[in-house]
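In: Give me the fold of what follows.
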Amino acid sequence: MQRFSCPSCRQEIFFRNTACLACGAQLRFDPDTGFADLQEGSGTPCANREVINCNWTAHEGVPLCLSCLHTTVVPDLSIHDNRERWERIETAKRPLILMLHRLHLPLFDGRGAAVPRFELKGDPLDGSAPRILTGHANGTITLNIAEADDAERERIRSEMNEPYRTLTGHLRHEVAHHYWDVLTEGRADRLGQLREVFGDERQDYAVALQTHYAEGPPPDWPDRFISAYATAHPWEDFAESWAHVFHLLDGIETAQAFGLLTSATLPQGLDALIEEPMSRLTGVWVELVIALNAVNQALGHETFYPFVLAPAVVRKQEAIRALIREAGRSGG
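Out: Below is the predicted model of the structure:
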């Protein structure tokens, strides 16, 4: 993420701000031009500004912004706290949509419809009914809004024995499934390259997940996978690895913006970082997270980044970086 300043008084503002805390100027954000004063220029605010504090400008010809346009189902707002859950999810989703946009990855299908689509649903009030499962199918990402509740998300993380569980991580993981489909459709060369690195995705997905949950990951999984869940199936390995490529790119750009990588010899900004091989990016990233892990621990917090980037993992991340770079250059 970049750093931003108020267009009126030049004081620092943050990506989620609807107003400058220094001068009170009302703000709107455009994915292409950045922040502007709401009262100036031709852009109109997103229709969800008053509903969920969306600070983006409406997309061309529609009342919603580029990010809100991708949400096709919102939670039942008659249920207490669902508006807040929706707002939290959208606040986490806007940086992802911006990152996809800046990487020039397709955000619309051939008919002009926004994809991936997000359906934000809550569990049925009837406790005997099936729960909403977070997942992806045919361009639609379903997200259980319980993930917006910190206590519930921590409970699930503990039950699943996961080192890390965030809304940002969920969103980055799920869009990966969408882009596997989109970026390999009609491209046997890309599909072959991914199969060479991640394995053959044609193996039965349901059976693979059932086996994973019954038997767990192989003992040597940290040598070959970014997470235990990545061992379940090639699609999950790809999605977990994709999410961490996004963590790394966004983390490095943010560190650069705040002057934390002055000694690193990396180019500045996302457009330049995606051109760098993962071997270089991970070298800088590891040095950064060692320091940030130590700072977190000094303050009594959990480890900042509890993952190991083994050589086999970096090879997978490089395949994803190359795919994103090539797709961004060719427009899909």
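In: C-alpha from now on. contacts and neighbour counts both.
Out: Noted.
In: What about the closest residue to Ala92 other than its chain neighbours, how many residues nearby?
Out: Among residues not flanking Ala92 along the chain, Thr168 sits closest, at 5.7 Å (CA to CA, 6 or more residues apart in numbering). Thr168: 17 surrounding residues under other CA atoms under 10 Å.
In: ok now do Thr168, which residues does it touch?
Out: When contacts are counted by CA atoms under 8 Å, 6 or more residues apart in numbering, Thr168 touches Ala92, Lys93, Leu96.
In: buried stuff in the helix or strand hosting it?
Out: Per DSSP states H and E, Thr168 falls inside helix 167-184. Going by neighbour count (16 or more other CA atoms under 10 Å), the buried part of helix 167-184 is 167-180, 182-184.
In: again with stretch 144-160
Out: Buried positions in stretch 144-160, judged by neighbour count with 16+ other CA under 10 Å: Asn144, Ile145, Ala146, Glu147, Ala148, Asp149, Arg153, Glu154.
In: And it, end to end?
Out: 16 Å (CA to CA, to the nearest Å).
In: Following up with a second sequence; could you model it the same way so I can compare the two?
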Amino acid sequence: MKLFQCTNCKNTVVFENNKCLNCGFKLGYSSYYNKIVSLDPSASSWQVEELDGKTYEYCENYNHKVCNWLVDVSRGRKFCLACTLNRTIPHLLNDDNLEKWKHIEIAKHRLVYQLLRFRLPVVRKTKDAIDGFCFDFLAKDDLPEESKDLKTGHANGVITLLISEADPVVREQIKQQMAERYRTLLGHFRHEVGHYFWDLLIRDNPDVLVEFRNIFGDESQSYADALANHYNNGPKAHWQQSYISKYASSHPWEDWAETWSHYLHLTDVLETAYNFGLSSDPKITAKKNLKMNAGFDPYKVKDFKKIMDTGIPLLFALNSMNRSMGEDDPYPFVISKSVENKLEFIHNLLKGI
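Out: Here you go, the predicted model:
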């Protein structure tokens, strides 16, 4: 994630801030210009010099304290780009629902930020019912009895997320039950949107589909049977040699979505490191080079080797720092050569190589 500053006092602020704690000015984010700007706290709309002098107001969801994105008044919309993707939100008279929705929106806005940085199409279903996508954020208690078994997932551009996933206790319980090494809201979003972009970028592109099958396998095999086999019999033997996670071994579609989400993880971490000017020069001579210099914008780099040569030492350092605080590894995965080839396929696809 990019580092941001208050344009009034130059105080460092984070992506989700809607107020500068140093000078008291309001803060708003422009997805078009990828900027956070300071705003007069006494006004409700602003002519913003840094944004070409256009007049802006907050997204309607600012009223619920879940969004700090700005809307160009001349476009006649009440919601920002990220919030127009919402098809269903939970009942907000329930305070618990509102609190969960806030956490969900933080993760979703970070996802949309990243999709825009990749210059991927972000089109809502109300604008394009065939190729657009949308989000349903659902509480099980609000569902009819016949839908109580609904799960987080993707189908035909509709990404469903059960808001219970925003409860860290529930999320940790599921993580333990499923014997997963990593489970976060942002991870869910990156995984599920990966299914959507498989449909958009690969399904109807014959040449890319052939290459996908050569690397990930034949996705035309029964998805239902593959998942049933995975849950009944466990992951494929020696899955670590070919897959980023146990679940990735269940079916080529899941392998793609898992690997896609990891490519997004890696890119986001590298952008953060780039904005902080991070580099490392370990005090030991290691068999594998642990030196790194994140002095580049990963969204602009075509050389995949540069991504890996910087990303692996960076993730190792990140894990080591967490262990110094008695915390679990934030990236508890091993990237095998097979997984690296899959990541490179995604990299080349996104870079148009």
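In: what's the TM-score here?
Out: Here the TM-score for the pair of chains, by TM-score structural alignment, normalised by the length of structure 1, is 0.92; 325 aligned residues with a CA RMSD of 2.0 Å.
In: Most neighbours among the contacts of Thr168 of structure 1, which one?
Out: Most surrounded of these: other CA under 10 Å gives Lys93, at 22 neighbours.
In: Nearest residue to Val245 of structure 1 in space, ignoring adjacent ones along the chain?
Out: Leaving aside its chain neighbours, Val245 of structure 1 sits nearest to Gln317 (6.2 Å; criterion: CA to CA, 6+ apart).
In: isn't that neighbour right up against Met278?
Out: Yes. Assessed by CA atoms under 8 Å, Gln317 of structure 1 is found in contact with Met278 at 6.7 Å.
In: what about these two, which has more around it?
Out: Gln317 (27 against 24).
In: Aligned counterpart of Ala151 of structure 1 in structure 2, please.
Out: Aligning on TM-score structural alignment places Ala151 of structure 1 opposite Val169 in structure 2.
In: The helix or strand hosting that match: average distance to aligned residues in structure 1?
Out: In the assignment (DSSP H and E), Val169 of structure 2 maps to helix 168-177. Mean deviation of helix 168-177 of structure 2 relative to structure 1 after superposition (mean CA distance after the TM-score superposition for structure 1): 0.4 Å.
In: would you list every one of the strands in the stretch 101-250 of structure 1?
Out: 117-121, 135-137, 140-144 (DSSP state E, counting those that start in this stretch).
In: okay, these, which one's buried deepest?
Out: For the strands of the stretch 101-250 of structure 1, average neighbour numbers computed from mean count of other CA atoms under 10 Å are highest in strand 117-121, which has a mean of 22.
In: In terms of secondary structure, what does that strand contact?
Out: strand 71-73, strand 140-144 (3 or more CA pairs under 8 Å, 6 or more residues apart in numbering; DSSP states H and E).
In: May I see the ones you listed organised as a markdown table, with distance to Thr262 of structure 1 added?
Out: Putting those into a markdown table (distance: least, CA to CA, whole Å) gives the following:
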| stretch | distance to Thr262 of structure 1 |
| --- | --- |
| strand 71-73 | 38 |
| strand 140-144 | 38 |
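In: So for Met1 of structure 1, which of those sits nearest?
Out: Closest approach to Met1 of structure 1 among these is made by strand 71-73 (22.1 Å; CA to CA).
In: And the residue of structure 1 most remote from its centre, how close does it get to Leu120 of structure 1?
Out: Residue farthest from the centre of structure 1, counting by CA atoms, centre = their mean, is Ser128 at 32.0 Å. Separation of Ser128 of structure 1 from Leu120 of structure 1 (CA to CA) stands at 20 Å.
In: do Ile320 of structure 1 as well
Out: Ile320 of structure 1 is 27 Å from Leu120 of structure 1, by CA to CA.
In: what do you get for Phe304 of structure 1?
Out: Taking CA to CA, one finds Phe304 of structure 1 at 28 Å from Leu120 of structure 1.
In: swap in Thr282 of structure 1?
Out: 33 Å.
In: if I pick Leu194 of structure 1, what's in contact with it?
Out: Ala319.
In: And the residue nearest to Ala92 of structure 1? What does it align with in structure 2?
Out: Matched across to structure 2, Thr168 of structure 1 falls on Leu186, judged by TM-score structural alignment.
In: same check, this time on Arg88 of structure 1
Out: By TM-score structural alignment, Arg88 of structure 1 lines up with His103 in structure 2.
In: hang on, isn't Leu209 of structure 1 packed against Pro234?
Out: No. Applying CA under 8 Å as the test, Leu209 of structure 1 and Pro234 come out as separate, 10.9 Å apart.
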